[in-house]
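> Predicted coordinates and the sequence they were generated for:
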Amino acid sequence: MNTNETIIIEKLNKLETLLVSSIKQILTVEDLINYTGFSRSYIYKLVHKNVIPYSKPNGKTLFFQKNEIDSFLLQNKSASISQIEQKAINYTAATK
């Protein structure tokens, strides 16, 4: 197998992993790494500090609920300039 074939196979494997992770509702640490792009050590750090929601049903293996992870990833959202401008327009219109 030549280098180009190897690269194509690696990319296909990565795509397959991403597709499987996106379909699953319960994620393992490996799934979470692929889903978020976070490193393994960062995930364990978040778990250790109870920053990220997780389950540990057997006392050993970590599981993450995808919708909770999505909420976690979208918290502390920053408004865009256009959203801030619209809020200002709405506020000034309401106070007149």
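On my side now, so go ahead.

> going forward, measure contacts and count neighbours with C-alpha atoms only.
Will do.

> can you tell me the distance between the two ends of stretch 49-68?
16 Å (C-alpha to C-alpha, to the nearest Å).

> Okay, buried residues for it please.
By 16 or more other C-alpha atoms under 10 Å, the buried positions in stretch 49-68 come out as 52, 54, 63-66.

> same question, stretch 14-22
Ser21.

> got it, and stretch 69-85?
Neighbour-count burial for stretch 69-85 [16+ other C-alpha under 10 Å]: Ile69.

> what comes into contact with that stretch?
For stretch 69-85, contacts defined as C-alpha atoms under 8 Å, 6 or more residues apart in numbering pick out 52-53.

> cutoff 10 Å now
Applying C-alpha atoms under 10 Å, 6 or more residues apart in numbering, the contact partners of stretch 69-85 are 26-27, 32, 35-36, 51-54, 66-68, 86-91.

> Put this next to the first one:
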Amino acid sequence: MLLILNPVTMDELIKRVAQIEEQLSNQKNVLSFNEASKYLCFSKSYLYKLTSTGAIPHYKPQGKMIYFEKAVLEDWLRQNPVKTKKQIQEEAANYVVAPPQKK
């Protein structure tokens, strides 16, 4: 006799599997091209453009498949931070109070 204690709909199962896949993907250090595209929220065509122009760090161990190191992607994403108005004002105030000394 089959006893079902907690009936689950197919939609709920699909959502749970997707959550498990996402959690497993978040634990990986090396991402495939498709995983990197999802992780970065970039279209595949845009990610191909970045790799072909050498604008984003990536690996091609056998010369065909493209892989990305997650930590390197995170560093790449943090390039060129944009300062807030408050940070700019504080830097300007500090510069006026104590301008950099000439060497």
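Ah, there it is. These figures come from a predicted structure and were not determined experimentally.

> Need the TM-score between these chains.
After superposition, the two chains reach a TM-score (TM-score structural alignment, normalised by the length of structure 1) of 0.80; 92 aligned residues with a C-alpha RMSD of 1.9 Å.

> can I get the buried residues of stretch 49-68 of structure 1 in JSON lines with secondary structure and distance to Lys11 of structure 1?
Formatted as JSON lines, those follow (DSSP: H, G, I helix; E, B strand; the rest coil; distance: C-alpha to C-alpha, whole Å):
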{"residue": "Ile52", "secondary structure": "coil", "distance to Lys11 of structure 1": "29"}
{"residue": "Tyr54", "secondary structure": "coil", "distance to Lys11 of structure 1": "29"}
{"residue": "Phe63", "secondary structure": "strand", "distance to Lys11 of structure 1": "26"}
{"residue": "Phe64", "secondary structure": "strand", "distance to Lys11 of structure 1": "25"}
{"residue": "Gln65", "secondary structure": "strand", "distance to Lys11 of structure 1": "26"}
{"residue": "Lys66", "secondary structure": "helix", "distance to Lys11 of structure 1": "24"}
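
> which among these gets closest to Thr95 of structure 1?
Ile52 (40.2 Å; C-alpha to C-alpha).

> which one in structure 2 is aligned with the closest one?
By TM-score structural alignment, Ile52 of structure 1 lines up with Ile56 in structure 2.

> ditto for Asn67 of structure 1
Match for Asn67 of structure 1 (TM-score structural alignment): Ala71.

> can you pull out the helices in structure 1?
Using DSSP state H, the helices of structure 1 run over 3-23, 29-36, 40-48, 66-73, 81-94.

> From the centroid of structure 2, which residue is nearest?
Leu40 (4.1 Å; C-alpha atoms, centre = their mean).

> Could you pull up the residues touching whatever residue of structure 1 lines up with that one?
In structure 1, the residue paired with Leu40 of structure 2 is Thr36, using TM-score structural alignment. Thr36 of structure 1 makes contact with 43, 69-70, 73 under the criterion C-alpha under 10 Å, 6+ apart.

> now do Gln25 of structure 1
Contacts of Gln25 of structure 1 by C-alpha under 10 Å, 6+ apart are 64-68.

> Any figure for the gap between the residue nearest to the centre of structure 2 and Thr51 of structure 2?
Taking C-alpha to C-alpha, one finds Leu40 of structure 2 at 13 Å from Thr51 of structure 2.
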